[in-house]
Structures are given as structure tokens and as C-alpha cells.
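# sequence-free structure coming up:
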């Protein structure tokens, strides 16, 4: 069950990242793209991270910070960041606190088995901490471009 709602303020949260402990309030006055992905270094997640990486300057120009979230460890995140030269923060959410807040944990089919995992989703939070757009169950191709177009239209 999601605790976030379009048009409403997102509850403050605190999480561990490759840049130490961070909170939603750290980004007041900036737009925040919070994207949830299943696993570091898998094909779709790597492509998505590379797409954000390749457009990071355009997001920064629009006063927007990008943060990725998965259940991977900080060590896994650091390896992923180094290998892909990612210029943005990754949050480690092994207890699924942030995943539950945003309602991204779903039952998925993996090789014919039901497994619980992160549904690829992106959330756009404005300068006042209000959720202004969400994309759930998305496909990677073209997604990052759509997010950037949405931000530019605000």
C-alpha cells in the first residue's frame, strides 16, 4: 500500500546511500526524481541508469536531482556506480522502508516462479516536496526522455 499520493506532500524519509544518510528534506528547493529499480548490474537496470547518467546535465539545468533506489547493498551500489560512472546517488533499501512507502513492492513472475520484487517506477517530487508525477510498471526504452520532457513542461 502506497503512502504517497499525487498532488500531496511526500512524507519525509531518511535512508542510507552511497553518499551517507540522506533525507527528503535535504532536497528542499530542488526537484527530485526518485527512481526505483529491481537490481544493480542487470541489463534493464543498467540501461536505465546509463540513460539517466547521459542526461544528468539536462536534469541539473532544470534544478532536478536524480536518485536511484533498490534493495541492493551499499557495496553493490558502489560497484555499480564505479562501473557505470554514475554521477548520482543510489539509496540502499534492504528493509524495503522506502519501497513500501512508495508502494513499489509487487509479486512478479521470474522464470515461471512468483517472486516479490521492485516494480520499476519513477516519482517526480517538486521543490515543495509534493508528488507531481509518477510512472509505475514502466518500460526502460524512452522513459528517461519522458521524465525530462515532463520536468521541462512544469
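That came through, no problem. Quick caveat: nothing in here was measured; it's all calculated off a predicted structure.

# use CA for all of it now, contacts and neighbours both
OK.

# most distant residue from the middle of this protein?
No residue in the chain sits farther from the centre than residue 112, which is 26.9 Å out by Cα atoms, centre = their mean.

# what's the closest non-adjacent residue to residue 53?
residue 86 (5.7 Å; Cα to Cα, 6 or more residues apart in numbering).

# Residue 120 versus the residue farthest from the centre of the chain, what's the distance?
Distance, residue 112 to residue 120, by Cα to Cα, to the nearest Å: 19 Å.

# what about versus this one:
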């Protein structure tokens, strides 16, 4: 995926016992944020930042989906625990992660492991990718996304 590409035609299981087809979400801006793992400190803070600013996203009619390789069951627990008002997509087979090239080799306790690089993608109302953030640092990130939405 690169700037100017349309929402992919991929369907993934999501919280709330849903199946979400990304290409069917055209008509309003959409934030797709990839995070490494449910219920870890950075991922929790990022989710809470999106949650705490949810009204600002709602004011611009922007959809938010969080994506990781965790199962729907894990996502349900994570979403409930932190009261996230948006759905989490389970990409257990890395279909979406591979398309967005967010799987990277990381160093974890001296070993190389494959994991999700924290990344966010913003699509406009027509379903076209307009902004991307890679190697995201959580602090201040949600505000940067909101500022980009104002420019759409």
C-alpha cells in the first residue's frame, strides 16, 4: 500500500462478532492503526489515546479500526477492559499486515523476532490512502492523526 491506493478488499473478523470488509467502508474517513499486541503498555496507551479522543474523531465522521495479530477473543477482552468505543480487527494470518508491510524484524531480549511495527494509515472519504505514519511513537500521535483529518 502506498499513498493514493484505495482501501483493500479484505474482510477480517472483528470485535462485536462482526466481519469487516475494508473496501465497504468508503464514505467517511478511516483510520487503520496497527499495533503489536493487546494489553501491553504501549498498545494500551495508544488505544486509550484513540478512545480519549473518540469524540473528536466522531465529529469528523471518522471510523477507527485497530489491527493486530491477536485473536478476536483476545481483542474482546482488551476492548472491554479499556472500554474502546471502536472495533479491533484480528489479522491472525497477517493478510492485512503483509499488504501494509508492517511486519518487521525486531530485537526482543537479544533475539530477532517478527512483529508488527506500530503504524497508522488514514484514508479519505473516497477510500484513498492519504497519510501514513510508520515507526509510530505513541506520545502525541493521535493529535497528529486528528490534524491530518482536518486537512482532508
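Received it, and whenever you're ready, just let me know what you need. Fair warning: this is a prediction, and the values are worked out from it, not measured in the lab.

# Quick TM-score on the pair, please.
Overlay of the two chains. TM-score (TM-score structural alignment, normalised by the length of structure 2): 0.96; 151 aligned residues with a Cα RMSD of 0.9 Å.

# returning to what we had before: quick one: contacts for the equivalent of the residue nearest to residue 53 of structure 1 over in structure 2?
Under the alignment (TM-score structural alignment), residue 86 of structure 1 pairs with residue 84 in structure 2. With contact taken as Cα atoms under 8 Å, 6 or more residues apart in numbering, residue 84 of structure 2 is in contact with 47, 48, 51.

# what helix or strand is residue 84 of structure 2 on?
Assigned by DSSP states H and E, residue 84 of structure 2 falls within no helix or strand.

# Residue 123 of structure 1 too?
With DSSP H and E as the test, residue 123 of structure 1 turns up in strand 121-125.

# Mean deviation, that strand versus structure 2?
Superposing on structure 2 and averaging over aligned pairs (mean Cα distance after the TM-score superposition for structure 1), strand 121-125 of structure 1 comes out at 0.3 Å.

# where do the helices sit along structure 1?
Ranges of helices within structure 1 are 43-54, 56-61, 74-84, 97-101, 143-153, based on DSSP state H.

# if I look at the residue most central in space within structure 2, how far off is residue 49 of structure 2?
For structure 2, residue 33 is the residue whose C-alpha lies nearest the centre (Cα atoms, centre = their mean; 1.9 Å). Distance, residue 33 of structure 2 to residue 49 of structure 2, using Cα to Cα: 12 Å.

# For stretch 123-135 of structure 2, give me every contacting residue.
2-7, 23, 25-31, 117-122, 148, 152.

# Swap in 6 Å and give it another go.
Stretch 123-135 of structure 2 is contacted from outside by 3-7, 26-30, 118-122, using Cα atoms under 6 Å, 6 or more residues apart in numbering.

# Quick check: chain neighbours aside, which residue is closest to the aligned residue in structure 2 for residue 16 of structure 1?
Under the alignment (TM-score structural alignment), residue 16 of structure 1 pairs with residue 13 in structure 2. Residue nearest to residue 13 of structure 2 in three dimensions, not counting chain neighbours: residue 19, with 4.5 Å by Cα to Cα, 6+ apart.

# isn't the one you found right up against residue 10?
No. Counting by Cα atoms under 6 Å, residue 19 of structure 2 stays clear of residue 10, with 10.0 Å between them.

# of the contacts of stretch 123-135 of structure 2, buried ones?
For those, a neighbour count by 16 or more other Cα atoms under 10 Å gives the buried set as 6, 7, 26, 29, 30, 118, 119, 120, 121, 122.
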